[in-house]
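**Q** A predicted structure for the sequence below; I have some questions about it.
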Amino acid sequence: MDVNAEIEWLREAAPVPYRAALAEMTARNAAIREEGARELVWLLEHPPVYTAGTSADETELLDPRFDVVTAGRGGRYTYHGPGQRIGYVLLDLTKRARDVRGFVHALEGWVIATLAEFGVESWRAEGRIGIWTQDIDGREAKIGAIGVRVRRWVTMHGFSVNLDPDLSHFAGIVPCGIDEYGVTSLARLGMMVSSEEWDAALLRHADDFLAALGRACPKEDS
């Protein structure tokens, strides 16, 4: 794969505090826009935190047992914590299709393809943001979250995938404003996947993700 020359791929082994990551991501977004800095895909985890998107409803913050941070991304409340792998994706869409919906669609497809490598079938769900799969009880549950912001065609924020987080921590919020469905993880589905294994699989699908950014978003999600 020949993407590293154009994009910096940064992987963190230790948790990064959310506020510090947000400050770094905001600065890098501006540097890409204004100074032509390298684009970035940043893979990391956070200590436990609840983040509020631009559509967050305070009634959905049920038990603020952890720090609550206004994130500036789209969406509502989300939990981040150990065992959940996050990908912050900072790309210049002026070099690709200027299609925000297409960017989100490609991001979802990247996560779905990577999950398939571990034998997990997942999908988009009309009217519900995120990545969904069948839980051990047979019901549909969220295994990944999507939340992005685009500033002058440069993206920031990205996705999170539940490898093996403490799922009880999601009970402090209504995740992404959807209370009819549960939250699951690869570990709950019987697959113990390390962050190293996840990151390597994600990287194997990066070329397809980047190629999708050069195409307009399909009219119908699949």
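**A** Happy to help now that I have it. Residues are numbered from 1 along each chain as shown.
**Q** contacts and neighbour counts: CA atoms only from here.
**A** Fine.
**Q** any idea where the strands of this structure begin and end?
**A** Taking DSSP state E as the criterion, the chain carries its strands at 7-11, 39-44, 49-52, 68-70, 77-80, 84-90, 122-125, 128-134, 140-151, 154-162, 182-183.
**Q** Out of those strands, the one nearest Met191 is which?
**A** Proximity to Met191 (CA to CA) singles out strand 154-162 among the strands of the chain, at 11.2 Å.
**Q** another structure for you, compare them:
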Amino acid sequence: MIVKRLGRVDYEPALEAMRVFTAQRTGSTPDELWLLEHPPVYTLGQAGRPEHLLQNPAAIPLVHIDRGGQITYHGPGQLVAYLLVDLPRRRLKVRGLVTLMEQAVIDTLADYGLAAGRKEGAPGVYVDGAKIAALGLRVRNGCCYHGLSLNVDMDLTPFGWINPCGYEGLRTVQMKDFGIAETVPGAGETLLAHLQRLLPPLPADADTADQPARAVGSV
């Protein structure tokens, strides 16, 4: 897997780059994992409801995108990991990848002494019922893009102007709230190690198979 540490990148160029990469990849294209953060932006999934944006006093851009799920916020101080993975080649199902991503975040937070877990019927990672990490995927011809976001040390105010992930009153938290002094790049390296550990290796007889496009998400 090729790892790219991209720093701070505007959302829409990153989205277009993911789409182009996925459209052009072949059965021999290596998977990639991008670590980055975004300037302030709201993203709304393809079946998202605009009314979940309650107010927007800071005039944060709203981008309608092709992942599953509802509305979420990205901003400086939040780690974003985009997984561009050929699922059939790794013999992964979508649900398996979602579980893997959640576990990587749970294990990352455990490394910092923070107990986190899943919530039934609401993908993502939670600490005491508050969301600390969100995820959403798009799968096209068996290959996924988009990924997950982990709140590290950011201004959480814009989450208060939405129903995060479509849930009214859902609290969002970050690593800093629990006394964890870490940078986005530092958290990224910890998460990367867990993702690389959990992702199945490529079988010797790996091959790709065309599958219809679909969207999966929780954000």
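**A** That came through fine. Note that the coordinates shown come from a computational prediction; the quantities given were computed from them, not determined experimentally.
**Q** TM-score, when you put one on top of the other?
**A** Overlay of the two chains. TM-score (TM-score structural alignment, normalised by the length of the second structure): 0.86; 201 aligned residues with a CA RMSD of 1.7 Å.
**Q** export the strands of the first structure to a markdown table and tack on mean neighbour count and distance to Pro175 of the first structure?
**A** Below are those laid out as a markdown table (neighbours: other CA atoms under 10 Å; distance: least, CA to CA, whole Å):
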| stretch | mean neighbour count | distance to Pro175 of the first structure |
| --- | --- | --- |
| strand 7-11 | 14 | 26 |
| strand 39-44 | 21 | 20 |
| strand 49-52 | 23 | 10 |
| strand 68-70 | 16 | 13 |
| strand 77-80 | 25 | 5 |
| strand 84-90 | 24 | 14 |
| strand 122-125 | 19 | 15 |
| strand 128-134 | 20 | 10 |
| strand 140-151 | 21 | 9 |
| strand 154-162 | 24 | 13 |
| strand 182-183 | 19 | 8 |
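**Q** Is it possible to get CSV of these that adds distance to Arg204 of the first structure?
**A** Output for those, formatted as CSV (distance: least, CA to CA, whole Å):
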stretch, distance to Arg204 of the first structure
strand 7-11, 13
strand 39-44, 14
strand 49-52, 29
strand 68-70, 32
strand 77-80, 24
strand 84-90, 14
strand 122-125, 18
strand 128-134, 19
strand 140-151, 19
strand 154-162, 16
strand 182-183, 26
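**Q** so which of those strands comes closest to Leu203 of the first structure?
**A** Nearest to Leu203 of the first structure among the strands of the first structure is strand 7-11 (9.1 Å), distances taken as CA to CA.
**Q** can you give me the helices in the second structure?
**A** Under the criterion DSSP state H, the second structure carries helices at the ranges 11-24, 94-111, 184-198.
**Q** Pick the most buried one from the ones you listed.
**A** Of all the helices of the second structure, helix 94-111 carries the top mean neighbour count, a mean of 19, counting by mean count of other CA atoms under 10 Å.
**Q** which part of the first structure lines up with that helix?
**A** Alignment of helix 94-111 of the second structure against the first structure: residues 100-117, by TM-score structural alignment.
**Q** how far is that stretch from where the chain is centred?
**A** Distance, stretch centre to chain centre, for stretch 100-117 of the first structure: 10 Å (CA atoms, centre = their mean, to the nearest Å).
**Q** Need the counterpart of Ala30 of the first structure in the second structure.
**A** If you follow Ala30 of the first structure across to the second structure using TM-score structural alignment, you land on Ala23.
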